[in-house]
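Undergrad: coords below, sequence missing:
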């Protein structure tokens, strides 16, 4: 079962970022912040907010550590 994705309101995003709700809505309207409309309100997935902030932790970053085979050579 996939993990539950938390949806944040524009107000919650504004509070977290210490910005105005108007600023959040502008970012959504411009397409810089991905959001979905639920009824009359916009909602932002936590993962989309993390991507917007450059905090994506879901991407696997290869390490430069040598493999076990290289250590024995």
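TA: Looks like it arrived, so ask away. Everything quoted here is computed from the prediction, not taken from an experiment.

Undergrad: please make it C-alpha for all contacts and neighbour counts, starting now.
TA: Noted.

Undergrad: helices of the chain, residue ranges please.
TA: Along the chain, counting by DSSP state H, helices occupy 10-17, 21-30, 46-52, 68-72.

Undergrad: alongside the first one, take a look at this:
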């Protein structure tokens, strides 16, 4: 017997809900560096720590790409 989990799915990013504000590139780069330092010692065997780091990195990467696109005029 399988369980249908599609109704429980929530995406990491939803353009209809998430804001459209794009911080300046220099701020996003500083934040990305701080985040890399923050999670550098996370325990790879700890599921919760890895999940928190992955979601945080996903959000930061999305901001970084948006800031680069904005600076390039895309």
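TA: Yes, it's here. Small disclaimer: the values here were computed from a predicted structure and weren't measured.

Undergrad: what's the TM between chain one and chain two?
TA: The TM-score (TM-score structural alignment, normalised by the length of the first structure) is 0.28; 32 aligned residues with a C-alpha RMSD of 3.4 Å.

Undergrad: about what we covered before: now render the helices of the first structure as CSV, adding distance to residue 37 of the first structure.
TA: CSV is the format used below for the helices of the first structure (distance: least, C-alpha to C-alpha, whole Å):
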stretch, distance to residue 37 of the first structure
helix 10-17, 11
helix 21-30, 10
helix 46-52, 14
helix 68-72, 49
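
Undergrad: switch those helices over to a markdown table; also include mean neighbour count and distance to residue 38 of the first structure.
TA: A markdown table is the format used below for the helices of the first structure (neighbours: other C-alpha atoms under 10 Å; distance: least, C-alpha to C-alpha, whole Å):
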| stretch | mean neighbour count | distance to residue 38 of the first structure |
| --- | --- | --- |
| helix 10-17 | 16 | 11 |
| helix 21-30 | 15 | 14 |
| helix 46-52 | 15 | 15 |
| helix 68-72 | 7 | 50 |
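
Undergrad: in the biggest strand by length in the first structure, what's buried?
TA: As assigned by DSSP state E, the longest strand anywhere in the first structure is strand 41-45. Applying a neighbour-count criterion of 16 or more other C-alpha atoms under 10 Å, one finds 42-45 buried in strand 41-45 of the first structure.

Undergrad: surely residue 32 of the second structure and residue 58 touch.
TA: No - in this structure, residue 32 of the second structure is not within contact of residue 58 by C-alpha atoms under 8 Å, at 10.7 Å.

Undergrad: now do the shared contacts for the two.
TA: Counting by C-alpha atoms under 8 Å, 6 or more residues apart in numbering, residue 32 of the second structure and residue 58 have no contacts in common.
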